[in-house]
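Enquirer: Generate a structure from the sequence data that follows.
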Amino acid sequence: MSVIEPPPSSASILAPGDNCWSIEQASRAAVLIDADAYFAAARAAMLTAKRRIMLIGWDFDGRIELTGVRGAPDAPMRVGDFILWLVNRTPTLEVYLLRWDLGALRTLFRGTTIFTFVKWMWHKRIHTRLDGAHPPGASHHQKIVVIDDCFAFCGGIDMTGDRWDTRAHRDGDPGRRRPGGDAYPPWHDATTALEGDAAARLGELARDRWRIAGGTPLQPITDGAVCWPEGLEPMFRDVAVAISRSRPVLPDLEPIREIERLYLDMIAKARRFIYAESQYFASRRIAEAIARRLDEADGPEIVIVNPLTANGWLEPIAMDSARARLFEALRQRDTHGRLRIYHPYTAAGEPIYVHAKIMIVDEEMIRVGSSNMNNRSLRLDTECDVTIDRACPRNDGCSPTIRAIRDGLIAEHLGSDAATVAEMIDASGSIVATIERLRGTGRSLRPYEVPDLSAVETWLADNEVLDPEGPEEMFEALGKRGLFRRARDRRRAWRALRKPPGRSGKA
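Expert: The predicted structure is shown next:
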């Protein structure tokens, strides 16, 4: 496997060992928007597997269907049966499935999952493990599929329920049904497809995670096979791709904070535009980096697309409250009016849940992965993102594609088309102005409104109860942590400086 030498810092911010693990060449690459495209491509890719499939995820549901008839129309549609069919069809094929342990225990007994699991356990070429190699309260959050070390998916989509949707996000789409038949809300997501050395490097990451989780060490596959799935159109060819990771402190393992560093570096690099999609906006470090750019007279516009509210019961209290507090603080700094948070809605006005993790800087860098803009993704959970930077060697021609992806995402959310969005951005020189002009009722983006925060919500947000910045904070006294700890620490230091000599400070 060839490793590309990092370009000079003046040309690219990507730096192996700092904000990325390595930079590798991908012979072909694509960004897949929403699970309709991903599930079809995953089915087609797994049909090419000869030696090994590695499924590394936060969640996995063998009952879901991999829609899209691309080759082998007689193969089962349900992913659990499909994997059994694949290994029975190909005697040389082995499948390795690794998922987060606590999530697995929570969902093991849903529907027919337990029967699928038992059938896999009995098959000598299907290997399953639950990943418990994380601190208390943390999760294994990577979403990676590697096929024969020659092709890989890496992004934000798990092969589980409530994920499938199309870019149309139609109201009442019959495809948005759980295995039991219940409907679920519209869902927006993204991942990447990579071929070549970049895929082989993700294979190394997957094997390493398998070993850390207690699995038998695996050797790389070096057959040089070509396994780009039929029907998937590549967006990039011969492109340099950076791989960035998060990993918490573990016994005998140093923490990895490449993802955090890359977020801060990308925000610092932007000249005109930062367009981002994230499930959460709750990271103090990211908010501080944005604040520094908002202070500049000629800084970039920053547009973030979030879901209306986080999923779950406690998550909305912690994540939504943190978002409100951070946004309100940033709004006070946004004297030039360059920051916006929006939520997407269907034609009938139903909120679309944003699970995608994307950041696009100007027309020069695109990053897709599993990490959100929250503390857990930066320091507590295991994550993996991939980035394409136009400034890397041989990436000179990437800008039009990066821009087309960005404009297509904005158009998708506005119920418009990419050509119209591109024309209006060129005419106005502003993404914010373009969105404001195109948005309306029905299928559109709506601006975030800061809610009234109850005392409980404010306390949870300030103390980051559900979103600690690292494993050391899981058991740290609440008074020592929180969104606004730096301001609190500064106040304490100021009071100490002003304390008269000879006084203990006690009343």
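Enquirer: only C-alpha atoms for contact and neighbour calcs from this point on.
Expert: OK.
Enquirer: for the closest residue to Leu466 other than its chain neighbours, what are its contacts?
Expert: Sequence neighbours aside, Ala318 is the residue nearest to Leu466 in space, at 6.2 Å (criterion: CA to CA, 6 or more residues apart in numbering). Listed by CA atoms under 8 Å, 6 or more residues apart in numbering, the contact partners of Ala318 are 457, 460-461, 464-467.
Enquirer: Which ones among those residues lie within helices?
Expert: Among the contacts of Ala318, the residues falling in helices (DSSP state H) are 457, 460-461.
Enquirer: sec struct for Arg261, please.
Expert: Here Arg261 takes the helix state, with states given by DSSP: H, G, I helix; E, B strand; the rest coil.
Enquirer: What is the burial count for it?
Expert: Neighbours of Arg261 under the rule other CA atoms under 10 Å: 18.
Enquirer: again with Glu472
Expert: Neighbour count of Glu472, defined by other CA under 10 Å: 12.
Enquirer: Distance check, it against Leu250.
Expert: For Glu472, the distance to Leu250 equals 11 Å [CA to CA, to the nearest Å].
Enquirer: and what of Tyr353?
Expert: 33 Å.
Enquirer: neighbour-wise, which of the two wins?
Expert: The neighbour comparison of Tyr353 against Leu250 (other CA under 10 Å) goes to Tyr353, with 22 against 13.
Enquirer: I'd like the structure of this one too, to check against the first:
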Amino acid sequence: MINEEQGGDPSLAPVVEAGRNCWRIERAARAAAVVDAADYYHYVREAMLAARRRILIIGWDFDTRIALEPDGNGHGESLGHFFLRLARENPARQIDILKWSFGALKQFLRPRAAWMLLRWQMTRAIDFRFDSFHPAGCSHHQKIVVIDERFAVCGGIDISCARWDTTAHADDDPRRTLPDGKPYGPWHDVTMMLDGDAAQALADLGRDRWKHATRRDLPPAEDGHDHWPDDAEVDFRDVDIAVARTRAAWRDCAEVREIEALWLDMIAAARRFIYIENQYLTSGRIAAAIAARMEEDDPPEIVVVMPRSADGWLEQKAMDAARVLLARAIGKADRLNRFRIYVPVTGGGADIYVHAKVAIVDDRLLKIGSANLNNRSMGLDSECDVIIDAALPANADTPPAIAALRTRLLAEHLDVSPEDFAARFAETGSLVDTIEALRGQGEALRGPGKTLDLLDLEKPGPLDQFIAGNELLDPEDPDGFFEPLHKRGLRMRWREGMARLKGRIRRRPRRR
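Expert: This is a model prediction of the structure:
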């Protein structure tokens, strides 16, 4: 039986290794996982109000029209006006914003957004830039905020529209509205706040990205006062945090594939279970690594929580069919039924869109960031993840907090209390058995509420299979857009992954 309070295994070696599967490992005085954007927007707003020298935002998307803290009708001070107020109150505090250039034209086709960008342009303290420093077809996908270089946030949440939601993911929440007043559906996401030297590492990463995108240096802007939000809890104290990246080769920048290497190492290191929340599962190499573990005599459980369908028609064509093909292939290797994909739904039966990118291995490894489990995030798009590895000496006491986060996430999806989930898990020692026992029981334990559905792996149609099987919209590097079809595709990535892993993953001892 698994004991959530037993802590780390001193016999385990660290998985993270600077220079191989991560960039740097730095100390954070405090760190905390923030679940869903309602809390994140509240905390980051507090940190921005406390900023003295610089607010640096690096993002895939950014929308000046949203309210960080909407009222009961979805209204409130817009982000654009909030930044203008910050600039008036402290003109010496610089606000630097770097957004991926794709869709830049849309900003100027929206009258409210265009007018706000013009006002920003006339405000010395605000510098808004578009990031085009990447190969064709690539996206800048990092989601980072740094305050005075000593407080930072890194994860999956963009400061943009259709992201705000609470952990209740209530049906028909009137605060969940687009800038034009139209409602949008429930949205689940996760990010991590941290401070200290780990925040300084993210500041260095952000300033480096700014220099490449704008050809202008951002001078250091460190300020030593405490930026941690007053009402934010602390999950981890004095922990070493690894930073892992993905970046395509472009001009004077070399390719970086740290996140892919880390995923393969995490899958190989798992003894009992891997809990994953992710938007996609289309990486053939990652799927092959999972399948290789499923072929073992006593494999770990691997539980994945995902959206039922990708967001947008193109994403559905590229990602949903590939997920089905790979999940079916994993299923053939899964003799003991230890691999599951679930979809969260509301009490009213509406799908909750999962945008989080979280991985927890044996309650000893925690990874939160921007990278999806698709080819793009492994080698094409710019990504950034942060990792806590309990095998690092400073992190020996982190497993209970990692376990508490895993419990909190699954309890949220199943609409039971964390105590109920933890008690059932202590009885079964199995994530799958616990989820299956609690699915649909939220009403009996707490009243009508959310649950997890098993994903229906319906066979994709011929067009979807062709697009997905040939990775037409999900290449792993810039050259992938131009490779002939016979040199690309899911089957090839799968074979490459299996060949690489067969000799690498040894048989694990049976769990006790």
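Enquirer: Run through who's touching stretch 31-41 of structure 1.
Expert: Stretch 31-41 of structure 1 is contacted by residues 66-70, 157, 159, 163-167, 187-193, 229-232, 235 when judged by CA under 8 Å, 6+ apart.
Enquirer: Is it possible to mark the buried ones in these?
Expert: 66-68, 70, 157, 159, 163-167, 187-193, 229, 232 (16 or more other CA atoms under 10 Å).
Enquirer: Strands - which of those residues land there?
Expert: 187-188, 190-193 (DSSP state E).
Enquirer: of all those, which comes closest to Asp389 of structure 1?
Expert: Of all these, the one with the least separation from Asp389 of structure 1 (CA to CA) is Thr192, at 14.6 Å.
Enquirer: ok, the closest one to Cys227 of structure 1 distance?
Expert: Thr192 of structure 1 sits 15 Å away from Cys227 of structure 1, going by CA to CA.
Enquirer: repeat for Phe39 of structure 1
Expert: 16 Å.
Enquirer: ok, these two, which is more surrounded?
Expert: When Phe39 of structure 1 and Cys227 are compared on other CA under 10 Å, the one with more neighbours turns out to be Phe39, at 24 against 21.
Enquirer: what's the matching residue for the more buried one over in structure 2?
Expert: Using TM-score structural alignment, the partner of Phe39 of structure 1 in structure 2 is Tyr41.
Enquirer: what helix or strand is its match on?
Expert: If you go by DSSP states H and E, Tyr41 of structure 2 is part of helix 37-50.
Enquirer: Quick one: average offset of that helix versus structure 1, please.
Expert: Compared with structure 1 after fitting, helix 37-50 of structure 2 has a mean deviation of 0.4 Å; criterion: mean CA distance after the TM-score superposition for structure 1.
Enquirer: Just after that helix, pick out the following helix or strand.
Expert: Next in sequence after helix 37-50 of structure 2, counting helices and strands by DSSP H and E, comes strand 54-59.
Enquirer: Which residues does the lengthiest helix in structure 2 contact?
Expert: Scanning structure 2 for the helix with the most residues, using DSSP H, yields helix 197-214. For helix 197-214 of structure 2, contacts defined as CA under 8 Å, 6+ apart pick out 24-29, 56, 58, 98, 129-133, 144, 146, 149-153, 216-218, 240-241, 243.
Enquirer: Narrow these to just the buried residues.
Expert: For the contacts of helix 197-214 of structure 2, buried by 16+ other CA under 10 Å: 24-29, 56, 58, 98, 129-133, 144, 146, 149-153, 240-241, 243.
Enquirer: Which members of the residues you listed are positioned in strands?
Expert: 24-29, 56, 58, 98, 129-131, 144, 146, 151-153, 240-241, 243.
Enquirer: How much space separates the nearest residue to Leu12 of structure 2 once chain neighbours are set aside from Val243 of structure 2?
Expert: In space, and not counting its chain neighbours, Leu12 of structure 2 is closest to Ala391: 6.1 Å by CA to CA, 6+ apart. Separation of Ala391 of structure 2 from Val243 of structure 2 (CA to CA) stands at 16 Å.
Enquirer: Please apply the same query to Ala114 of structure 2.
Expert: Computed as CA to CA, the Ala114 of structure 2 to Val243 of structure 2 distance reads 35 Å.
Enquirer: what's the answer for Glu26 of structure 2, then?
Expert: 8 Å.
Enquirer: All the helices of the stretch 401-507 of structure 1, residue numbers only.
Expert: For the stretch 401-507 of structure 1, the helices defined by DSSP state H, counting those that start in this stretch occupy 418-428, 431-438, 455-463, 485-498.
Enquirer: In TSV: the ones you listed, plus distance to Ala347 of structure 1 and mean neighbour count.
Expert: Formatted as TSV, those follow (distance: least, CA to CA, whole Å; neighbours: other CA atoms under 10 Å):
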stretch	distance to Ala347 of structure 1	mean neighbour count
helix 418-428	18	16
helix 431-438	14	17
helix 455-463	31	18
helix 485-498	42	12
